[in-house]
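In: coordinates only, no sequence provided:
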């Protein structure tokens, strides 16, 4: 691939990204979304985060599901979810989950 093709690709992707993001600013006030769509969009960040985090908790390095107590990420994730169900504080959950995961790794419990 020639240098000009690489730069053309970078510029095209930058324009496409800017156009899709700016479209909401340019025409967003002309488009009215139904109330139901607004309610559903509230859950989009949580769904995106779950889609990113869940595979990391479940999959082993070889790409296969690893559902055992020896999977420290999965155990820590389940404990963090239980902690969040009790405390309802996201920052505390992140800190607790990472501390729990680190403790499991350092103590070699499983």
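Out: Now that the structure is in, tell me what you want to look at. For clarity, every value in this text was computed on a predicted model and none was experimentally measured.
In: contacts, neighbours, all on C-alpha from now
Out: Noted.
In: give the burial count for residue 97, as a bare number.
Out: Neighbour count for residue 97, taken as other C-alpha atoms under 10 Å: 22.
In: also this one, for the comparison:
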């Protein structure tokens, strides 16, 4: 039963993500965005990422705090994808090593 619920959750989350993306495309496909609107649209993925990692700022887990510092350093030097990969890898490794 648990496997069915997990699979259904994954399918529904993927569907929600896809529908959000395709919906945005359908709404904006025939419009020309102003430079300000384009800047807001480009900043949105970063805002979502921050909302996901922001709770770690108040964590009392040393592994999470170290991973956050490593991710911050990576973000000052690298683009989004390598920063995300470094953040995920460092969090997983540090949680495994430190607990």
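Out: Alright, I've got the coordinates. The structure presented is a predicted model; accordingly, all values stated were derived computationally and were not measured.
In: TM value for the aligned chains?
Out: Overlay of the two chains. TM-score (TM-score structural alignment, normalised by the length of the second structure): 0.54; 80 aligned residues with a C-alpha RMSD of 3.3 Å.
In: in the first structure, what residue spans correspond to helices?
Out: Along the first structure, the stretches classed as helices by DSSP state H are 3-27, 35-41, 44-58, 72-87, 90-107.
In: dump those to CSV, plus distance to residue 65 of the first structure.
Out: Below are the helices of the first structure laid out as CSV (distance: least, C-alpha to C-alpha, whole Å):
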stretch, distance to residue 65 of the first structure
helix 3-27, 34
helix 35-41, 30
helix 44-58, 6
helix 72-87, 11
helix 90-107, 19
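In: what's the most buried one of those?
Out: Most buried of those by mean neighbour count (mean count of other C-alpha atoms under 10 Å) is helix 72-87; its value is a mean of 18.
In: other SSEs contacting that one?
Out: Contact partners of helix 72-87 of the first structure among helices and strands, from 3 or more C-alpha pairs under 8 Å, 6 or more residues apart in numbering; DSSP states H and E: helix 44-58, helix 90-107.
In: so which of those helices comes closest to residue 84 of the first structure?
Out: Distances from residue 84 of the first structure to each of these were compared using C-alpha to C-alpha; the shortest belongs to helix 90-107, at 5.6 Å.
In: that closest one vs the second structure, average distance?
Out: In the superposition against the second structure, helix 90-107 of the first structure averages 3.1 Å from its aligned positions (mean C-alpha distance after the TM-score superposition for the first structure).
In: contact partners of that helix?
Out: In this structure, residues lying in contact with helix 90-107 of the first structure by C-alpha atoms under 8 Å, 6 or more residues apart in numbering are 72-73, 76-77, 79-81, 83-84, 87, 110.
In: go through these and say which is closest to residue 28 of the first structure.
Out: Taking C-alpha to C-alpha as the measure, residue 28 of the first structure sits nearest to residue 84 out of the contacts of helix 90-107 of the first structure, at 35.3 Å.
In: what residues are up against the closest one?
Out: If you count contacts by C-alpha under 8 Å, 6+ apart, then residue 84 of the first structure has 90, 93 around it.
In: which one in the second structure is aligned with it?
Out: For residue 84 of the first structure, the equivalent position in the second structure is taken to be residue 75, counting by TM-score structural alignment.
In: with that, I have no additional questions.
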